[in-house]
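[1] test case, fold it:
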Amino acid sequence: MSQTFVLPDVGEGLTEAEIVQWRVAPGDQVAVNDVIVEIETAKSLVELPSPFAGVVGELLVAEGATVEVGAPIITIAGADAAPSVVGQSEHGEPAAAESEGEGAVLVGYGTGGAVQSRRRKPAQAPVKSSVGVVAKPPIRKLARDLGVDLADVTPSGAAGEVTRDDVVGHASQASVFRNIQTPEWPQVREETIPVAPQAAASAPASAAAVAEANGEREETIPVRGVRKATSSAMVRSAYTAPHVSVWTDVDATRTMELVKRLKASPDFADVKISPLLIMARAVIWAVRRTPMINAAWIDTEDGGAEIQVRHYVNLGIAAATPRGLLVPNIKEAQSLNMRELAAALEKLTLTAREGRTTPADQQHGTITITNIGVFGMDAGTPIINPGESAIIAMGAIRQKPWVVDGEVRPRWVTTVSGSFDHRVIDGDGVSRFVADVASVLEEPALLLD
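    Reported below is the predicted structural model:
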């Protein structure tokens, strides 16, 4: 008997996913709940377990291809239907599998969008390939995206595994050597690189890598996954919410002094401290003083509208990751003390970099911070995250001449800027909120109230 496994709805309300990496090959023996494939949706990387036990017959979709929910992806010969748990319900209870005949699909992922990777091993366990390189799945995907052969990378992980920094460093070094000689302009003026679904497995990891290898003048990159979801959300936000942007320069010298003291404190020895921590506390403090900044515009079914004011803060942090822009948020951030918030920020950042941010981590945000200063930018006019009414940008902190008590002195200066939904909050509220954030960065002792 042979069973066909189709791409399931993993509970996110999405219609398609990309096959990132097959964990099995034709002829492999699999048991129920063995991870057989890693897929990427618009929001997360998900490992799918097998609902059948048997021998892998055919992989029906190539790595790199995007397929719709319900499409056949693998056959398993001599398969027995799963008699036990293969997933979780939206409430976390075990859920069984449907496996009646052809087209059996996994169920029990729930509809709330809180998808987790399904692993039989601990989530952090490195995965060893056939050539002996130890690396986690997100690191392998990053290597593919950057065109890095993991066999050439020197690992620095505690368990001998290749880390994200190892891959990025190797890619940067390779880029330096590739650019020692400036290539001639190619003879071909324009060329589009086709990425057909069935050809994707044999194509280079990215169109940019193809262009570099072959010297084309232009390349075409397919829009899918996180990039597709982000572009849709940003267009919807830009054309539905009337954005207004403001900014102000801030003397952040005392913030830098506080960061230095916290780094030296034994109470903060095991967590990362940065100016972003003070910025986060400042935003939470300012929200309490101007609650409308944390509200949301809701269109009602009768054609009207209402404003939903949230008396809690799910603090979003815009994160640039190998998969694209993600905005995970810290739930109930207003209830965390300084150390707890620092730990939450560190966990959020590491999770995003490793590609383990789940859809649940990105849902129900109320206000967002984007730290453009890490890229050397001073200010910007960011687009509001859908479902929110404000996004605050923290610029680079630089030493600049600043007038203090009538004298020009060198001070640490940054710019606080942001965009706001003018349907929800007026200019006076926006200005008061930004001024409050700036006040805390100038004098963090205000947080002691």
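[2] CA only for contacts and neighbour counts going forward, please
    Fine.
[3] all helices of the stretch 51-200 of the chain, in order?
    With DSSP state H, counting those that start in this stretch as the criterion, the stretch 51-200 of the chain has helices at 137-146, 164-178.
[4] looking at the ones you listed, which is closest to residue 390?
    Closest of the helices of the stretch 51-200 of the chain to residue 390 is helix 137-146, at 30.9 Å (criterion: CA to CA).
[5] the strands in the stretch 51-200 of the chain, which residues?
    Remark: strands assigned in the stretch 51-200 of the chain by DSSP state E, counting those that start in this stretch are 52-59, 66-68, 72-81, 87-88, 94-95, 127-128, 134-135.
[6] turn those into JSON lines, including distance to residue 393 and mean neighbour count.
    Formatted as JSON lines, the strands of the stretch 51-200 of the chain follow (distance: least, CA to CA, whole Å; neighbours: other CA atoms under 10 Å):
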{"stretch": "strand 52-59", "distance to residue 393": "45", "mean neighbour count": "20"}
{"stretch": "strand 66-68", "distance to residue 393": "34", "mean neighbour count": "18"}
{"stretch": "strand 72-81", "distance to residue 393": "43", "mean neighbour count": "20"}
{"stretch": "strand 87-88", "distance to residue 393": "37", "mean neighbour count": "23"}
{"stretch": "strand 94-95", "distance to residue 393": "42", "mean neighbour count": "16"}
{"stretch": "strand 127-128", "distance to residue 393": "37", "mean neighbour count": "14"}
{"stretch": "strand 134-135", "distance to residue 393": "34", "mean neighbour count": "24"}
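[7] could you also give me the structure for this next sequence, so I can compare it with the first?
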Amino acid sequence: MTTEVRSLREFKMPDVGEGLTEAEILTWYVKPGDVVTDGQVVCEVETAKAAVELPIPFNGVVETLFFPAGSTVDVGTAIIAIAVGEGAAEPAPAAAPAAVPAAEAPEAAVPERREVLVGYGPRTGGAQRRARKAPAAAAVPAPVVVIPVQPEPASAERPLAKPPVRKLAKDLGIDLRTVTPTGPDGVITREDVHAAVAPASAPAPVVEAVVAATPLPVGAGDVRVPVKGVRKATAQAMVASAFTAPHVTEFIQVDVSRTMKLVRELKASGELGEGVRVSPLLLVARALLTAIRRHPEINAAWDEANQEIVLKGQVNLGIAAATPRGLLVPNIKDAGSKTLPQLALALGELTDVARQGKTSPADLSGGTVTITNVGVFGVDTGTPILNPGEAAILAFGAVRELPWVHKGKVVPRLVTTLALSFDHRLVDGELGSKVLADTAAVLERPKRLITWG
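    This next block holds a predicted model:
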């Protein structure tokens, strides 16, 4: 009886380069025994900032999946073992390459390839991981320890769906193999997943919710939802912000009838360019940027370590977006220098990418001021919490027809409420009030976009 020589390589959870220490494995695309090739996507993981599909960096046969889907794994921890070289099983009979003696080409002699997430460069320092408990039993010199993993049901082919749709199906407990696709080329859409939950119900307008959950039947018991990924990071950031930055919130009601008229005119004329989306949020963003240009001191951050106020050189305008993964705040870099058509294109692209779950960590960092559009949920106003590291956040409420004194008469006008929260350590009441009042003034008479901008 001869012992088969096996050469095993482990693929470790990559470091995204953003200071994150862990990621959740959302889905495995392979199982033990599958043949994989260099660059093939083997799983999808979610960090506190992004959902990313991980490609394997070498050829071989899957030997072990160390963690099942749903596990949260520290960066630098092996997640999959691949049998490579002489010991790897072949998918079909083929001429085997000449064996290389281990003494001539030891595994340790090959420079370690530093795996990274898509879009990131290699790490410059060593991997940092949490302290790990010692194993209960002494290690046995064996080729590999196989951890049982629940195999995926056999299927002719993997259903086609984007990562956010897969995450939605997972949250709703839907097996994508049972969903009928209606998208192009047989791709499963969000609507297909929702239809699988309640196929008898008529389609209704879908409002993106921060928490995606399956409706519970009447009388159901308590349900516990693990807090991880984006939701965990958001919770920690909001607590840190609320208890470190002294928040002040001011409110103002604004007659935005002229702004809404301008939105309709820009849509009808196509003046901003073909395919450019025009919305009230676009003009709110331009109005806030105009106010910041008049009062640049609000575009700042508090440096606790040095006890300094840092005045930012450019406005990176964050837009709070409710996505299936949780609340994200991607930002438009140097938004203050963009023309209205450029701002419209950047805003449309930013929201599309966020809803698809493809926002990169780079787009989520470096924000200086944020807008949260609570009006899309029919909410009039709120007291928004600052995005950590920023000095101000503006809440844009619902636009409603209300009785309003206009030219000496009470007439119906389109009115909204703006709420500005700011860090009172670096923004005093006068500065905050001026920024809020100027934003409202531009929305009341949008021609000021030209005269003030």
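[8] quick revisit: in JSON lines: the strands of the stretch 51-200 of the first structure, plus distance to residue 425 of the first structure.
    Converted to JSON lines, these look like this (distance: least, CA to CA, whole Å):
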{"stretch": "strand 52-59", "distance to residue 425 of the first structure": "53"}
{"stretch": "strand 66-68", "distance to residue 425 of the first structure": "40"}
{"stretch": "strand 72-81", "distance to residue 425 of the first structure": "49"}
{"stretch": "strand 87-88", "distance to residue 425 of the first structure": "41"}
{"stretch": "strand 94-95", "distance to residue 425 of the first structure": "44"}
{"stretch": "strand 127-128", "distance to residue 425 of the first structure": "49"}
{"stretch": "strand 134-135", "distance to residue 425 of the first structure": "47"}
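[9] now do the strands in the stretch 351-453 of the second structure.
    Along the stretch 351-453 of the second structure, counting by DSSP E, counting those that start in this stretch, strands occupy 369-372, 392-396, 400-406, 409-423.
[10] once aligned to the first structure, how far is the second one on average?
    Averaged over the aligned pairs, strand 392-396 of the second structure sits 0.3 Å from the first structure after superposition, using mean CA distance after the TM-score superposition for the first structure.
[11] now that strand against strand 409-423, angle please.
    Per axes from the mean of the first three to the mean of the last three CA atoms, to 10 degrees, the angle that strand 392-396 of the second structure makes with strand 409-423 is 150 degrees.
[12] same question, the third one
    Using the same axes, to 10 degrees, the inter-axis angle of strand 400-406 of the second structure relative to strand 409-423 is 110 degrees.
[13] report the buried residues of strand 400-406 of the second structure.
    Buried residues in strand 400-406 of the second structure, counted by 16 or more other CA atoms under 10 Å: residue 400.
[14] for residue 277 of the second structure, which three-state class applies?
    Following DSSP: H, G, I helix; E, B strand; the rest coil, residue 277 of the second structure is assigned to coil.
[15] what residue of the first structure takes the place of it?
    Matched by TM-score structural alignment, residue 277 of the second structure corresponds to residue 272 in the first structure.
[16] same check, this time on residue 64 of the second structure
    Residue 64 of the second structure maps onto residue 58 in the first structure, with residues paired by TM-score structural alignment.
[17] residue 343 of the second structure now?
    Using TM-score structural alignment, residue 343 of the second structure pairs with residue 341 in the first structure.
[18] relative to residue 416 of the first structure, how far out is that match?
    According to CA to CA, to the nearest Å, residue 341 of the first structure and residue 416 of the first structure sit 20 Å apart.
[19] out of the two, which sits in the more crowded spot?
    It is residue 416, of residue 341 of the first structure and residue 416, that has more neighbours when counted by other CA atoms under 10 Å, with 24 against 20.
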